[in-house]
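what follows is a protein structure lacking sequence information:
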């Protein structure tokens, strides 16, 4: 795992500022503490920070082809590189190293921009072809590895693994994008391709980008998508057997390494499945790591221990308590833009715990999106069924009225929160799903923001992100459709972002076998009823795993990897929360209705309402402003926060 940076002069072949490139590269030292190199030629500069995983002795980057006309900087792993190397050798290419990186330059020579079609793995890379005068960027199919870019006013194109490297360039414009702020307070993260800064973008998963001198418009190209094309009919038993074979093959592929390896083990189905497969493939006991909580409502540690005991792993556990709130400023500096998933706290801790023992871990991320594991899928299908019973002309005014007059009951079980259900039924399918995944509804954001900030949005609404992906979805099946939406938004923008930054902050590589694209393609072709069956998510996955895991693991209620924010904010942390949210940093932005913020705090801390998700989002935004946007220049915050 590594960090990459690059500079490219789109207006000519001016000399690249090596000091500038070096500073940008050094901001990503945590991603690659083992080695760091930069390369420049007229008009082009590439930098790399290396965490040595494969070909430790000779895999240094930037890496060149035989005549040095093609050079690449690469972050990730190409798991099928040995097979590709054999194919490329037969085609006449010569290799100098044993690294997967070298496969990229020769694959480019042989197949050009279609080289990505041949790669099986997680990757983000920048490649310069001097003969064609092309800079080529690519990101893996599911977005496991990040890639940011920007075009500066002086015509310089810059890219990097993390936003902090772009921020290190002296000409980067830190003006915030109001659309991104609207997205953030709706989703709790900023979905691709937008970033919090107007000048920077994320290269979306499964996209490539060609940049040439004199080019004016940059248009990324999508090279893959989740197909959701149903397979030929198979018996349930055949599906179970095939799924187990494919899962084992994907896990085995991800065991490729020359350094110590382990696994995250939460006690949930997905991580337990990965550990079960690893245990059957490895000669040594698996190193497993998990996090526990003092609050029993959030503590899965006994389930993790159950799996560890069954497979005789070397199990390590650490407890998270509420003093981990002190991590908030650290998290802001890690994520570089507002990020409101509170499970970043235990994720950071489990990565630190794992890195004390191994350099590479496998995780179970991606199982919920692939196999319909989220409870919200069950509720969405229920709501879709009710929507189908009435025409929109009757349904919208009827349930809209009921949603307005019914009291809000955050304290009640989900089944009795009729207000939320009525409001969802008044909406169309995409609106209903947006309502279930957003951390704040449209009405609350209307109260959250000032009139001047709402004016800057010019009618933009965060739901447009989901509508855009829904229009591109290759299936109209209601379950597959929301799985697709999650793969394009929540999976990449939240889950994978959270794990990449938390792990790389500790120079730890995390691999996700459940997101092997071959496995994802095959699972997408299974009938939806085998994924969500009678209210049981991951139905076929659990059936296939019955020989490997106890029912207490497979069929217990899903808990999730979260922290008890609501009680934290009413207890020992109440004054700290109040001071941060009502303090000068948020006040001076001009973004927030401070009267509403005070009202919200009062209602939450009195126990009348649960605003914990929004409070956490505000805390993370405030910390972003202090630690990232202004940093050492925080004294200037009164001059405005550059929202345009």
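Nice, thanks for sending it over. Keep in mind that what you see is a predicted model, and the values were worked out from it rather than measured.

rest of the way, CA atoms for contacts and neighbours
Fine.

would you say residue 263 is within a helix?
No - assessed with DSSP: H, G, I helix; E, B strand; the rest coil, residue 263 is strand; it does not lie in a helix.

burial count for it?
Using other C-alpha atoms under 10 Å, residue 263 has 26 neighbouring residues.

ok, it - contacts?
Contact partners of residue 263, counting by C-alpha atoms under 8 Å, 6 or more residues apart in numbering, are 271, 274-275, 286-289, 360-363.

repeat for residue 300
Contacts for residue 300 (C-alpha under 8 Å, 6+ apart) come out as 266-267, 292, 559.

and here's the other structure:
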């Protein structure tokens, strides 16, 4: 994969310092260790780091059209580039390379802004068109590849693949955005389009951004959204056949590479499905990688072993133990802003393992969002059935009171945690789903935040993130709506962010066939009861794969990429946790109620409550603050 950076003067006057662009570029060296390049002209500066995957000898960037009036810097893969290249050649365009990068340049010349509708793949690119005095930036439909941008104190625009490249600029605004703190402690990440900094943003997935010299405001457009309509009239047999055909095509497209290729294999349904398709599409054994844990109930490598044996893959695995906690500081530098998904640890390790043998790996990400595989979908729909029978005016006072009175039971299986259920039933459907996915619920955030932070936040609450997407949702079906919310928030802000930074840290390209936009368009149009049926998530996907994968791989309880934090925090990491959360950095930030943090630690260490999620979320925020102090200009 690659990294992009750029600077742009809205007045078209500045001659940018090459050393500044080089510093931005080199901060992302890990994204593209094979080559680097910059281009400077009046008002514009582009930089690029390259990880060579296709056309290894050509394809260097920034790359130009024939007369050098159009230049592009690009991160990603356009899987249909060969067909587009032939179409453009037929229209008279002359190609100097066999790279997908050059397709973008000529597609812009031929189709302008609508070129993005032609691309099938994952991408972020910036085009400077000198004749039109236009800077055009685009991000792929699902947000597989990242793009940060902001207006600097001197009025110029900067953009990059990672926030760390912008942090090299002395003119970057570094004031903390308070609503991002609220969002972080709700979701565990900062949802698009915000970043942790005021005035610095992420370009939303499926959007383009156009700057023109002499025009002070950029034009932002959405060019694609998940349709979720119209619902197909299709039989289960037809759906199964179509699903396998589309999945095979999506995998096949992502096996084009001139470097070693492999796959992640957790032993779950999605990664196993990808490996199964790959095994059918190539003659030689697939290279597969898995990560296990030193705590047995979190280790599922025996399922990965079973699938690897079935398809005779070249299988490699490693183990994560509590010593891996030293990665906390590394993760803070990788993600550049607060990020609290603890599965970033095994993801980092599996990318490290994979990179020893391959340069490109296929993953199974996206299956849960596409086919309603998360357990929380089942819980939500069970509660939704009751919510639809009892008006909110009755549910809110009755279940609200029960939720306050009922004791909290972290130790019990989810089905027996009546307090959480009562709290959800007292809310509207969207509020209840936010309550389900929140790392810290409303009451916990209220206790954690200092009076200073509460004043700073004013009336802002994270429910506004969901409300914005509900207003534009193409579906009001209860299941499809929460799938849509997850694809707009959790998938891009958590899952894809995690994989991009962890893989790029090791110069590993990860491709995601289950997030092929044509596959998603088709899957979103399936009836909801083909996704969640009789309490079985991913119903139609599993039925499709029954001839391909073992029953106990398809129908075992979902484990996910969990990390045994509760045990680690009471054992080998107890002193490290206390030193971090009770230290000067958190205390002097003035953002938190230290008495609440002390109570959380005490209850967790005594075994009274499992506060591992709260502790980890605070640990990662502390790591961000420490990294912020270390990188401050």
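Yes, it's here. Small disclaimer: the values here were computed from a predicted structure and weren't measured.

any idea what the TM-score is?
TM-score of the superposed chains, computed with TM-score structural alignment, normalised by the length of structure 2, equals 0.99; 633 aligned residues with a C-alpha RMSD of 0.9 Å.

if we can go back for a sec, drop anything exposed from the contacts of residue 300 of structure 1.
For those, a burial check counting by 16 or more other C-alpha atoms under 10 Å picks out 266-267, 292.

using a markdown table, lay out the residues you listed together with secondary structure and distance to residue 244 of structure 1.
Formatted as a markdown table, those follow (DSSP: H, G, I helix; E, B strand; the rest coil; distance: C-alpha to C-alpha, whole Å):
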| residue | secondary structure | distance to residue 244 of structure 1 |
| --- | --- | --- |
| 266 | coil | 21 |
| 267 | coil | 19 |
| 292 | strand | 29 |
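
where does residue 452 of structure 2 sit: helix, strand or coil?
Residue 452 of structure 2 ends up helix, using three-state DSSP.

on that earlier part again, so which of the contacts of residue 263 of structure 1 sit within strands?
Among those, the members found in strands (DSSP state E) are 287-289, 360-362.

so where do the helices sit in the stretch 51-200 of structure 2?
81-90, 100-111, 163-167, 178-187 (DSSP state H, counting those that start in this stretch).

contacts for the next helix-or-strand element following the last one, please.
Spelled out, it's helix 178-187 of structure 2. Per DSSP states H and E, helix 178-187 of structure 2 leads on to strand 200-202 as the next helix or strand towards the C-terminus. The set of residues external to strand 200-202 of structure 2 that reach it, using C-alpha under 8 Å, 6+ apart, is 146-151, 173, 192-195.

farthest pair within those residues?
Farthest-apart pair in the contacts of strand 200-202 of structure 2 is 146 and 173; separation 19.5 Å (C-alpha to C-alpha).

ok, these two, which is more surrounded?
residue 146 (28 against 17).

wait, is residue 491 of structure 1 part of a helix?
Yes - counting by three-state DSSP, residue 491 of structure 1 is part of a helix.

now render the helices of the stretch 51-200 of structure 2 as TSV, adding mean neighbour count and distance to residue 28 of structure 2.
Listed next are the helices of the stretch 51-200 of structure 2 as TSV, based on neighbours: other C-alpha atoms under 10 Å; distance: least, C-alpha to C-alpha, whole Å:
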stretch	mean neighbour count	distance to residue 28 of structure 2
helix 81-90	16	26
helix 100-111	22	19
helix 163-167	23	7
helix 178-187	23	24
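
adding distance to residue 339 of structure 2, write the ones you listed out as JSON lines.
Listed next are those as JSON lines, based on distance: least, C-alpha to C-alpha, whole Å:
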{"stretch": "helix 81-90", "distance to residue 339 of structure 2": "34"}
{"stretch": "helix 100-111", "distance to residue 339 of structure 2": "31"}
{"stretch": "helix 163-167", "distance to residue 339 of structure 2": "13"}
{"stretch": "helix 178-187", "distance to residue 339 of structure 2": "7"}
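
out of the ones you listed, which is closest to residue 338 of structure 2?
Nearest of these (C-alpha to C-alpha): helix 178-187, 7.0 Å.

longest helix in structure 2, please.
Criterion DSSP state H: the longest helix present in structure 2 is helix 612-631.

and the angle from that one to helix 178-187?
140 degrees (axes from the mean of the first three to the mean of the last three C-alpha atoms, to 10 degrees).

which helices and strands does helix 612-631 of structure 2 pack with?
helix 327-335, helix 565-570, helix 574-581, helix 584-589, helix 594-606 (3 or more C-alpha pairs under 8 Å, 6 or more residues apart in numbering; DSSP states H and E).

show the subsequent helix or strand relative to the first one.
When you say that, I think you mean helix 327-335 of structure 2. Next along the chain after helix 327-335 of structure 2, taking DSSP H and E as the criterion, comes helix 344-355.

tell me roughly how far that next one lies from structure 1 on average.
Following the fit onto structure 1, the mean deviation recorded for helix 344-355 of structure 2 is 0.3 Å by mean C-alpha distance after the TM-score superposition for structure 1.

now the strands for the stretch 401-550 of structure 1?
Assigned by DSSP state E, counting those that start in this stretch, the stretch 401-550 of structure 1 shows strands spanning 509-511, 532-533, 536-537.

pick the most deeply packed of those strands.
Stretch with highest mean neighbour count among the strands of the stretch 401-550 of structure 1: strand 509-511 (a mean of 26; mean count of other C-alpha atoms under 10 Å).

pretty sure residue 548 of structure 2 contacts residue 276?
Yes - counting by C-alpha atoms under 8 Å, residue 276 is a contact partner of residue 548 of structure 2 at 7.2 Å.

the two: which has the busier surroundings?
More neighbours surround residue 276 than the other of residue 548 of structure 2 and residue 276, with 21 against 15 (other C-alpha under 10 Å).

aligned partner of the more buried one in structure 1?
The equivalent of residue 276 of structure 2 in structure 1 is residue 276 (alignment by TM-score structural alignment).

ok, now residue 62 of structure 2?
In structure 1, residue 62 of structure 2 lands on residue 62 (TM-score structural alignment).

next one: the residue nearest to its match when sequence neighbours are not counted from residue 50 of structure 1, what distance?
Distance criterion C-alpha to C-alpha, 6 or more residues apart in numbering; nearest residue to residue 62 of structure 1, sequence neighbours excluded, is residue 73 at 5.1 Å. For residue 73 of structure 1, the distance to residue 50 of structure 1 (C-alpha to C-alpha, to the nearest Å) stands at 10 Å.
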